[in-house]
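Chemist: The following block contains a protein sequence and its predicted model.
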Amino acid sequence: MDTKKYVNLNGVLFPKNSAVFGAENRAFRYGDSLFETIHSNGTEIQFFDQHLDRLIKGMKTIGMIIPERFRNKLKVNITYLINKNKAFAGTRIRLSVFRNDGGLYTPSDNNISYLIETSGLENDRYVLNKKGLKIDIYPECKKSSGIISQFKTGNSLLFIMAGNYKNKRLLDDCLILNERGNPIESISSNLFIVKNGVLMTPSIASGAVSGIMREQIIETALNLNLTVYDDCIITANDLLEADEIFLSNTINGIRWVVAYKERRYFNTTAKLLLEELNQSTFKF
């Protein structure tokens, strides 16, 4: 029985620990790459079209050439890799695209390569964290809003620095500020707050990533007849006045926050939304 794990580079399988890149790889040299982190349950890939829409929009924005039949090729290759790696429970898929070798800062080739990786998850659907997260603001470096801030790029130093800050202070996560000092997201998640029954999230224009789960939560909340504002400019004071804070991404669904500084929070809305997301997302 084949127990090896594999990655898929441009439709070709390689053992997981293979050296598949050279030293001139532009993702390594310049962070010239985009990525999507995708959840699957068996071979059911959650929100595949939404992920590909965002990826292709990002590729067009930074001048990458979209290969022919790109969407179909990726779906076939992701499904094949899930089967090859026997990833039949909850699975994290990382899909990376990067410009081909050549050039210095200025590329000599705008064609792309792609890499697909899989790793197992503890759960095959979304499970709300039993213990609420303790968070704070990461103050040392800010994220600039602009035409690429809504995408997931290979330039992740800001989030790495925030991760180290979090660990040194024994926190569960940190909130990232934009250039105007407004909290816009966490290290790997979109930010939501609930105040007086109203669900609010920072606008994409403020610099927040255009999260796939963010879109699903907004849609789910509207279906539950909740009032939603998805174009907010949130302040640190809004965090202190909120009844709930939660974070969202496509791997965890929703994680609720119990503490920001000395403030403590509930998780009623987070529970309600996660139950609805599980019912609408997964086949039981």
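Modeler: Nice, I can see it.
Chemist: contacts, neighbours, all on C-alpha from now
Modeler: Fine.
Chemist: Now do the closest residue to S186 other than its chain neighbours against R71, distance only.
Modeler: If the residues on either side of it in the chain are set aside, S186 comes closest to L175, at 4.2 Å by CA to CA, 6 or more residues apart in numbering. Going from L175 to R71 by CA to CA, to the nearest Å gives 33 Å.
Chemist: Have a look at the two and say which one is more surrounded.
Modeler: L175 (23 against 15; other CA atoms under 10 Å).
Chemist: Could you double-check that that one sits in contact with S188?
Modeler: No: with contact defined as CA atoms under 8 Å, L175 does not reach S188; the gap is 9.5 Å.
Chemist: Please enumerate the shared neighbours of these two.
Modeler: Here L175 and S188 have no joint contacts, going by CA atoms under 8 Å, 6 or more residues apart in numbering.
Chemist: returning to what we had before: so who does the residue nearest to S186 touch?
Modeler: L175 touches 135-138, 183-187, counting by CA under 8 Å, 6+ apart.
Chemist: cool, V97 as well?
Modeler: V97 touches 33-35, 112-115, counting by CA under 8 Å, 6+ apart.
Chemist: what's the nearest residue to it if we skip its chain neighbours?
Modeler: Y114 (4.4 Å).
Chemist: what does I217 give?
Modeler: Counting by CA to CA, 6+ apart, the residue nearest I217 is L273, at 7.0 Å.
Chemist: Just name whatever secondary elements the helix or strand containing the one you found is in contact with.
Modeler: For L273, the element it lies in under DSSP states H and E is helix 268-281. If contacts are counted by 3 or more CA pairs under 8 Å, 6 or more residues apart in numbering; DSSP states H and E, helix 268-281 sits against helix 212-223, strand 244-249, strand 253-260.
Chemist: from the middle of its chain, how far away would whichever helix or strand comes after the longest one be?
Modeler: To tie it back to what came earlier, the one meant is helix 212-223. Of the helices and strands lying after helix 212-223 in sequence (DSSP H and E), the nearest is strand 227-232. The chain centre lies 20 Å from the centre of strand 227-232; the measure is CA atoms, centre = their mean, to the nearest Å.
Chemist: and the comparison structure, right after this:
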Amino acid sequence: MINFNGNITDNLNSISINNRGLAYGDAVFETLKYSHGNLLFWEDHYFRLMASMRIMRMEIPMNFTMEFLESEIQKILVENELSNKTSRIKLTVFRGEGGLYKPTSKEVGYVIAVSPLEVDFYLMNDAPYEVDLFKDFYVAPSLLSTLKTNNKAINVVGSVYAEENNLQNALLLNTDKKVIEALNGNIFLVKGTTIKTPPLADGCLKGVMRKQIIELIAQLPDYTFEEESISPFELQKADELFITNVITGIQPISKYRKKEFTNSVSKILLQKLQVKIRLSS
């Protein structure tokens, strides 16, 4: 069952082939984690969604408040008997049908889909996790590249590349050949007592979990934080690499090419993340 513009339905035919999200990628989305009655980091997700809609020049309906959208999410969780379980939620907002590249409608619609997750909390994954660079295509850094839109072709092709090469993930480069992110999350690098992540100006996603981790790093007195470009050359000199997203939390990278990494900082940050969630629930 899905929530399509406020209507609970299992009829996917209700989504037209003329839907602009399908036809032109004219849509933005948020992937959220719901755990034990809490919609994690909902305020950050909501304000990113509103900012994304404004950047895409979508008109924001007056009823699109935090309370309204949260109630619509809760509605579909109850319908799918997931209100007491940990779940993945995808909230997609698309522009109304009409026009070709130039839209003719100022209306927007939304669809909310939910699915259960096996892991309740953010846990440390110590299993081998190998990555490499994906260099077939590059991300052009701009404000649009920081958004979660339906234009994710490079992530799709990169995921196929990773599978073909027995990798757990791949790292994306921008047109300046700087490392900007993983296929499904932001990248952080630890070297000595310095923790780095690429700046938004390099084209990386404005991740909700990225924001949480940056705030937690500020609580580590023994480390300094830098929001600076990362070159591929730096990866093999790093002590630790990890990926962040709201579903997994923190995913340590165990191997990049011939270099193997520790995960001590990842463990410290994961513990702080767990505490932060408990205190906010």
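Modeler: That came through, no problem. Computed from a prediction, not measured in an experiment: that's the story for all the values here.
Chemist: what's the TM-score here?
Modeler: Remark: TM-score between the superposed chains equals 0.96 [TM-score structural alignment, normalised by the length of structure 2]; 278 aligned residues with a CA RMSD of 1.3 Å.
Chemist: contacting residues for the residue nearest to V97 of structure 1?
Modeler: Applying CA under 8 Å, 6+ apart to Y114 of structure 1 gives the contacts 9-10, 95-98.
Chemist: separation between it and G63 of structure 1?
Modeler: From Y114 of structure 1 across to G63 of structure 1, the span is 15 Å (CA to CA).
Chemist: One more: A270 of structure 1?
Modeler: From A270 of structure 1 over to G63 of structure 1 (counting by CA to CA), the distance is 38 Å.
Chemist: same check, this time on F282 of structure 1
Modeler: Counting by CA to CA, the gap from F282 of structure 1 to G63 of structure 1 is 35 Å.
Chemist: try K57 of structure 1
Modeler: Between K57 of structure 1 and G63 of structure 1 the computed distance is 10 Å (CA to CA).
Chemist: okay, and stretch 97-109 of structure 2 goes to which residues in structure 1?
Modeler: On structure 1, the counterpart of stretch 97-109 of structure 2 by TM-score structural alignment is residues 101-113.
Chemist: List the buried residues for the matching stretch?
Modeler: Applying a neighbour-count criterion of 16 or more other CA atoms under 10 Å, one finds 101, 110, 112-113 buried in stretch 101-113 of structure 1.
Chemist: Give me the residues contacting it.
Modeler: Contacts to stretch 101-113 of structure 1, defined as CA under 8 Å, 6+ apart, come from residues 9-10, 24-26, 30, 63-67, 97-100.
Chemist: Quick check: of these, which lies closest to E262 of structure 1?
Modeler: Y30 (40.3 Å; CA to CA).
Chemist: ok, how many other residues are close to the closest one?
Modeler: Residues lying near Y30 of structure 1 (other CA under 10 Å) number 13.
Chemist: who's in contact with the aligned residue in structure 2 for it?
Modeler: Counting by TM-score structural alignment, Y30 of structure 1 lines up with Y24 in structure 2. Residues near Y24 of structure 2 by CA under 8 Å, 6+ apart: Y101.
Chemist: From L167 of structure 2, how far out is Y24 of structure 2?
Modeler: Distance from Y24 of structure 2 to L167 of structure 2, by CA to CA: 30 Å.
Chemist: how long is stretch 116-132 of structure 1 from one end to the other?
Modeler: 32 Å.
Chemist: err, stretch 136-144 of structure 1, not the other one
Modeler: Terminal residues of stretch 136-144 of structure 1 are spaced 19 Å apart (CA to CA).
Chemist: and what of stretch 255-275 of structure 1?
Modeler: 13 Å.
Chemist: quick one, what contacts I137 of structure 1?
Modeler: I137 of structure 1 sits next to 174-177, 183 when contact means CA under 8 Å, 6+ apart.
Chemist: Just say helix, strand or coil for the counterpart of it in structure 2.
Modeler: Taking TM-score structural alignment, the alignment pairs I137 of structure 1 with L133 from structure 2. Classification of L133 of structure 2 using DSSP: H, G, I helix; E, B strand; the rest coil returns strand.
Chemist: what does stretch 184-197 of structure 1 rub up against?
Modeler: By CA under 8 Å, 6+ apart, the residues outside stretch 184-197 of structure 1 that reach it are 159, 162-163, 173-178, 199-203, 206-209, 211, 214, 226-227, 234, 239, 241-249, 269.
Chemist: swap the cut-off to 6 Å and go again
Modeler: Contact with stretch 184-197 of structure 1 is made by 159, 174-177, 199-202, 208, 242-249, as judged by CA atoms under 6 Å, 6 or more residues apart in numbering.
Chemist: Structure 2: matching residues for that one?
Modeler: Under TM-score structural alignment, the counterpart of stretch 184-197 of structure 1 in structure 2 spans residues 180-193.
Chemist: Could I get the buried residue list for that stretch?
Modeler: 180-190.
Chemist: Which residue in structure 1 aligns with I213 of structure 2?
Modeler: Match for I213 of structure 2 (TM-score structural alignment): I217.
Chemist: and that match, how far is that from I251 of structure 1?
Modeler: Distance, I217 of structure 1 to I251 of structure 1, using CA to CA: 13 Å.
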